[in-house]
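Enquirer: no letters, just coordinates:
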């Protein structure tokens, strides 16, 4: 196909539902990239332009998929994939294509008022109080250590890697991410370090192998805590470390350095001030902090707050992405000095693609752990949905560096 084109379609009543025209009208207005849409009745439609930039394909298995889109917007469309109502060889490409045509598709992706209200209502019931935080974290991270161990790399790191080479392995890029933090904070022997959200102990092990530090790590996941403690003990690194089940709001004492990797996203908007005030209080005067955080574009922020998405609904209940501008605003309002930020969204897109590849290749073993096909589709959509967001530029990831004034 060499010619730019845009096609609208008026299906005959005996081959397609009459309401289909409500869907095809906005699709006929797109101009970026090309969408191939195969309907359940066998018709194949094409929308957009063949300009060689973006191309995505959708096979609609049931008309219900399109009804979900009309009623529930982007969230309804996501639910349709999980239920098998539609398929695609590349979900990430669909997300990137939709982001490129966001203006033309905006009303379609919003869904009905009632669906938006119900989604927002569910999200607000998952507020991150201390009790709510424990429940929300457990929902995602306590699926079982065996589950995550099956498809994560050997470092058991569940956050973006930092790639420096097209041929670099995932494990190597994860180590580089950790090392970038160690170098930026200039952590030296004898330092007292707090890790807020220590996960399965990847950063703790990386740091303690290099530096003789006193490290405290906190998490709200019992599964992660058990794994991380055993990991450090097995490595002979537990002597000067203390890992515990604790909310960040309950920490005491002061530290030379604080590290928090992709934990701010789980804090919740109403607690961002509390989070940064806690970092300020826990840092010694002159102490420094590194935060790795996924962000959303500032111009999307308010709409995002009013319309919880697939990730907030099905993957990370209670989650909320800040913009990088709001990270700076809340951290400096707490008295912390902004030392800079490093963006590496393309690295996250690649990390997610590798995770998805590993997840799919490991599915026979994952399924033996008791997870069904719906779970597989849910996680495939989650990983590719996020990959498409990074590729399309609607979200990014940063390492942010802060300091408490001396």
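Expert: Cool, got the structure. Treat the numbers as computed from the prediction; the structure is a model and nothing was measured.
Enquirer: every contact and neighbour count from this point should use C-alpha atoms.
Expert: Will do.
Enquirer: tell me which residues are up against stretch 217-228.
Expert: Contacts made with stretch 217-228 from outside it, assessed by CA atoms under 8 Å, 6 or more residues apart in numbering, are listed as 133-134, 137-138, 141-142, 144-145, 194-202, 204, 241-248.
Enquirer: residue 69 belongs to a helix?
Expert: Yes - counting by DSSP: H, G, I helix; E, B strand; the rest coil, residue 69 falls inside a helix.
Enquirer: what residues are up against it?
Expert: For residue 69, the contacting residues are 75, 76, 77, 108, 109, 111, by CA under 8 Å, 6+ apart.
Enquirer: kindly supply the ChimeraX command isolating those of these that are buried.
Expert: For anyone working in ChimeraX, the buried entries among those, judged by 16 or more other CA atoms under 10 Å, can be selected with:
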select :75,76,77,108,109,111
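Enquirer: what ranges do the strands span in the stretch 151-300 of the chain?
Expert: For the stretch 151-300 of the chain, the strands identified by DSSP state E, counting those that start in this stretch occupy 192-196, 214-219, 241-245, 255-261, 283-296, in order along the chain.
Enquirer: okay, angle between the fourth one and strand 192-196 too, please.
Expert: So the one you mean is strand 255-261. The directions of strand 255-261 and strand 192-196 differ by 30 degrees, with axes from the mean of the first three to the mean of the last three CA atoms, to 10 degrees as the criterion.
Enquirer: try this one next to it:
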């Protein structure tokens, strides 16, 4: 296996913030230390500085507090990448912190948020010129890398496990899954659920925004639909086309049933009976949500349905963080943005004829999905190294998966399947 990165992995870490040692930096580190000690005591997080067992083991305190004090949450993640600290149960410790995210920093500091948080670089705005580079940064790492921890469907989004549910009006809430539930089966259930929500049947003309590695398109073709799928990842396009060709040969599907194009969603033309999009909206960006839904509204045929799977966050947190540059933006998803349900409803009502019809929430299912991904990724340590990635990448990816799991396990973020119909 080989990495498709243009530069060696070992050369990619020059952007880790250098340690600072001036008077202001030392003051910031001292403040970070005081806040951290109080937070650990308040929430029962044991801390070790000498390597003895604890919830959080800080190997290099000066580096840890310097990075956190001067670069906030970006520094917190970077200090994990460099090995300045470890946690026996990384996901569990991060979940505790996520549960208290609004109270970790003193109120007086939160009021000064705008003066110290980093702003996203202009180069990461999701303009038509920038978006492909943002997507490639993550999804073009290596198909072989993703295959190491994803299930055989190659689904890189939350699974939907078989659990009880409660429906209240236009919202259905899924009960938490049992740890260790079959992931491949749950990923298939997720895809079939969203195809059902969009009304995909034999003869349907389907637009998929965000191809992934082709599983949804293949399943829609099995239903007798004709699918046009668009992506900005050349790696995903290549494997999705290959997987569909294999399905044609093995199952006798129509050879023209699926078309996978390397195309920005803003350039899509035509008319479609169903528009589906699974966890692609997070790559659209706050300021481009109107163009995303306006495009969908333009291409949706009369009587058609829209079904998207979206990671969402509470509206107040979205407003507070929408212009913040985070560790996730810097290292994992440049240009990413998590909307709120209120924001999606507001944008579609003000800019389109689309109306939110129903939503199913299942954030705890994403926590279990991520737990299983991280377990598989960690078990693939040697294969990841053989693929050309280094130990810093392994720590970065492990932190990313567990940090994300903590967000869903704590309820700080959610995932939903949302159906839209056009207002008559």
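Expert: Arrived safely, thanks for sending. Note that the structure is a prediction, hence the values are computed from the model and not measured.
Enquirer: and the contacts of stretch 217-228 of the first structure, which are buried?
Expert: Buried residues within those, counting neighbours by 16+ other CA under 10 Å: 133-134, 137-138, 141-142, 194-202, 204, 241, 243-248.
Enquirer: please work out how many residues are found near residue 270 of the second structure.
Expert: Other residues near residue 270 of the second structure come to 10 when the count uses other CA atoms under 10 Å.
Enquirer: aligned partner of it in the first structure?
Expert: In the first structure, the position corresponding to residue 270 of the second structure is occupied by residue 253, as judged by TM-score structural alignment.
Enquirer: please apply the same query to residue 321 of the second structure.
Expert: Taking TM-score structural alignment as the alignment basis, one finds that residue 321 of the second structure is matched in the first structure by residue 304.
Enquirer: is it fair to say its match lies in a strand?
Expert: No - in this structure, residue 304 of the first structure is helix, not part of a strand, as judged by three-state DSSP.
Enquirer: count the residues that sit near it.
Expert: For residue 304 of the first structure, the neighbour count with other CA under 10 Å is 16.
Enquirer: distance check, it against residue 113 of the first structure.
Expert: In this view, residue 304 of the first structure and residue 113 of the first structure are 15 Å apart by CA to CA, to the nearest Å.
Enquirer: what lines up with residue 150 of the first structure in the second structure?
Expert: When the structures are aligned by TM-score structural alignment, the residue of the second structure matched to residue 150 of the first structure is residue 148.
Enquirer: so its match lies in a helix, does it not?
Expert: Yes - the assignment for residue 148 of the second structure, made by three-state DSSP, places it in a helix.
Enquirer: residue contacts, it?
Expert: Contacts for residue 148 of the second structure (CA under 8 Å, 6+ apart) come out as 376, 377, 380, 383, 384.
Enquirer: identify, from the residues you listed, the entry nearest to residue 102 of the second structure.
Expert: Distances from these to residue 102 of the second structure were compared by CA to CA; the smallest belongs to residue 377, at 30.5 Å.
Enquirer: excluding its backbone neighbours, what's nearest that closest one?
Expert: Closest residue to residue 377 of the second structure apart from its sequence neighbours, by CA to CA, 6 or more residues apart in numbering: residue 149 at 4.9 Å.
Enquirer: so what's the residue count around the aligned residue in the first structure for residue 59 of the second structure?
Expert: For residue 59 of the second structure, the aligned residue in the first structure is residue 61 (criterion: TM-score structural alignment). Applying other CA under 10 Å, we find 19 other residues in the vicinity of residue 61 of the first structure.
Enquirer: thought residue 61 of the first structure was touching residue 81?
Expert: No - taking contacts as CA atoms under 8 Å, residue 61 of the first structure lies outside contact range of residue 81: 9.8 Å.
Enquirer: what sits in contact with each of the two?
Expert: If you check residue 61 of the first structure and residue 81 against CA under 8 Å, 6+ apart, the residues they both contact are residue 87.
Enquirer: how about the secondary structure of residue 355 of the second structure?
Expert: The local conformation at residue 355 of the second structure, judged by three-state DSSP, is strand.
Enquirer: that one matches what in the first structure?
Expert: In the first structure, the residue paired with residue 355 of the second structure is residue 337, using TM-score structural alignment.
Enquirer: list the contacts for its match?
Expert: With CA under 8 Å, 6+ apart, residue 337 of the first structure has these contacts: 331, 402, 403, 404, 405.
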